[in-house]
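[1] I'll drop the sequence and a predicted model, then ask my questions.
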Amino acid sequence: MSRGRNFLGFLGNFSSRTPLRLFCSSSLTQLQSWEAKLIDLFHSHAPIADLTGMRLRFDGEETVVELPYNNKLDSSPRPGRLLGSTHGGVYCLLADTAGWFASARGREGGWPLTTTLSCHFVKSSKEKDIAARARVVQSSPRQDICEVRIVDKEGLDLAYVTAVFAVAARKG
């Protein structure tokens, strides 16, 4: 299978669309198995992970996408710009990715589709690793709303993001 293709086939047949917070302890093994599949999906099949060096992990209730500093992802140097600062669009890329996996984490039978991404920039990041920390704050049968914080390696907030995902039922 070529990279970046056939995500749905890779995931197998799952029927549960239960949000993460509704899993009981007897479902912990099932949840951990699903999380492992999502991590493998991202690291093995998502071209954006390979291109940028992003890494996905789950930390308690949060979904974390980490990005090592890469000067090729900086804003263009021009007067008034902080040289070596990560481009704001990269913040949005991280937020969308972390939010998507936060939504997918609790929806084995669905496929999240980004409908809205609202980013509020607080501070630029200069030559530092950054990460997106996402969690689902509101869930309904067809939609998840995620809160995402973009932080630097010291945990300083760089941006606050609200991401909304429509959840399409998996066909077949």
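    Yep, that arrived.
[2] all contacts plus neighbour counts: C-alpha atoms, from now on.
    Noted.
[3] what ranges do the strands span in the protein?
    55-59, 62-67, 110-121, 130-140, 143-152, 157-169 (DSSP state E).
[4] Please produce CSV containing those, extended by mean neighbour count.
    Shown next, in CSV, are those (neighbours: other Cα atoms under 10 Å):
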stretch, mean neighbour count
strand 55-59, 17
strand 62-67, 23
strand 110-121, 17
strand 130-140, 22
strand 143-152, 24
strand 157-169, 21
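[5] closest to residue 36 out of those?
    Counting by Cα to Cα, residue 36 lies closest to strand 55-59 out of the strands of the chain; the figure is 9.2 Å.
[6] who touches that closest one?
    35, 39, 42-43, 49, 63-67, 98 (Cα atoms under 8 Å, 6 or more residues apart in numbering).
[7] Would you check which pair of the residues you listed lies furthest apart?
    Maximum distance among the contacts of strand 55-59 (Cα to Cα): 19.4 Å, for 35 and 67.
[8] Alongside the first one, take a look at this:
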Amino acid sequence: MPKEFFDSREFRNALGNFATGVTIITAKGDNGEMVGVTASSFNSVSLDPPLVLWSLDRSSLSLQVIEAASHFCVHILSDSQGDECMAFAKSGGDKFADLECGEGLGGAPLIDGCLARFECRNVVHHDGGDHVIIVGEVERFEVQDGEPLVFFRGKLSNLAPQTGDA
């Protein structure tokens, strides 16, 4: 399709047809500042070594701290964490005010109640147009039972129970 006819809004809506899990990524800066963002761009890259990636908008106020941090933590959200998802999706403010967080590798804040947490060493960043693609090596992880929070067509949801035989 010629670029002059490319509609960015329609493209974004088309991408919204791909259901994804929802994550919160946290990190701690050298000055002690804790940052966190909501991201649905999380993906595994490699099992050996264990690598994951995610991307962040270049205009994000948290980007500079995340790029400079030695570590970050990826939290895969459960279906009961919609409020946390929305809080970390907003720009500015103290996103950690109502949360009790542990401290992970590199000081990255650890949020409880997630389905999984991946503590990652910040390995490399790649240009991704209006986003930065961030790759981390998983150094520690944990998993809990529960149901995932899902993002589909611009809305948060949970998985509907399946009926019948698969």
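    Yes, it's here. Everything numeric here is computed off the predicted structure, so don't read it as measured data.
[9] What value does the TM-score take for this pair?
    Once the chains are laid over each other, their TM-score by TM-score structural alignment, normalised by the length of the second structure reads 0.26; 79 aligned residues with a Cα RMSD of 5.6 Å.
[10] picking that back up, could you export the strands of the first structure to TSV, including columns for distance to residue 94 of the first structure?
    TSV is the format used below for these (distance: least, Cα to Cα, whole Å):
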stretch	distance to residue 94 of the first structure
strand 55-59	10
strand 62-67	7
strand 110-121	11
strand 130-140	6
strand 143-152	8
strand 157-169	10
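[11] so where do the strands sit in the second structure?
    Assigned by DSSP E, the second structure shows strands spanning 20-21, 23-28, 34-39, 43-47, 50-57, 71-76, 101-103, 109-111, 116-128, 131-143, 149-152, 155-158.
[12] I'd like to know which elements the shortest one is packed against.
    Using 3 or more Cα pairs under 8 Å, 6 or more residues apart in numbering; DSSP states H and E as the contact criterion, the elements in contact with strand 20-21 of the second structure are strand 149-152.
[13] Can you name every helix or strand that the strand it packs on contacts?
    Counting contacts by 3+ Cα pairs under 8 Å, 6+ apart, strand 149-152 of the second structure packs against strand 20-21, strand 155-158.
[14] rerun that using 10 Å as the cut-off
    Applying 3 or more Cα pairs under 10 Å, 6 or more residues apart in numbering; DSSP states H and E, one finds that strand 149-152 of the second structure contacts strand 20-21, helix 82-89, strand 155-158.
[15] For residue 54 of the second structure, give me its contacts.
    By Cα atoms under 10 Å, 6 or more residues apart in numbering, the contact set of residue 54 of the second structure is 23, 25, 39-45, 74, 125, 131-136.
[16] follow-up on the earlier one: any idea which of the helices and strands packed on strand 149-152 of the second structure is most buried?
    Neighbour counts (mean count of other Cα atoms under 10 Å) averaged over each of those peak at strand 20-21, with a mean of 20.
[17] Would you mind telling me which of the strands of the first structure is nearest residue 91 of the first structure?
    strand 143-152 (6.7 Å).
[18] Just want the angle from that closest one to strand 130-140.
    On the basis of axes from the mean of the first three to the mean of the last three Cα atoms, to 10 degrees, strand 143-152 of the first structure is oriented at 160 degrees to strand 130-140.
[19] And strand 143-152 of the first structure, what does it pack against?
    Checked by 3+ Cα pairs under 10 Å, 6+ apart, strand 143-152 of the first structure has strand 62-67, helix 88-105, strand 110-121, strand 130-140, strand 157-169 packed alongside it.
[20] any chance of those in a markdown table, with distance to residue 146 of the first structure too?
    Listed next are those as a markdown table, based on distance: least, Cα to Cα, whole Å:
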| stretch | distance to residue 146 of the first structure |
| --- | --- |
| strand 62-67 | 10 |
| helix 88-105 | 6 |
| strand 110-121 | 10 |
| strand 130-140 | 4 |
| strand 157-169 | 5 |
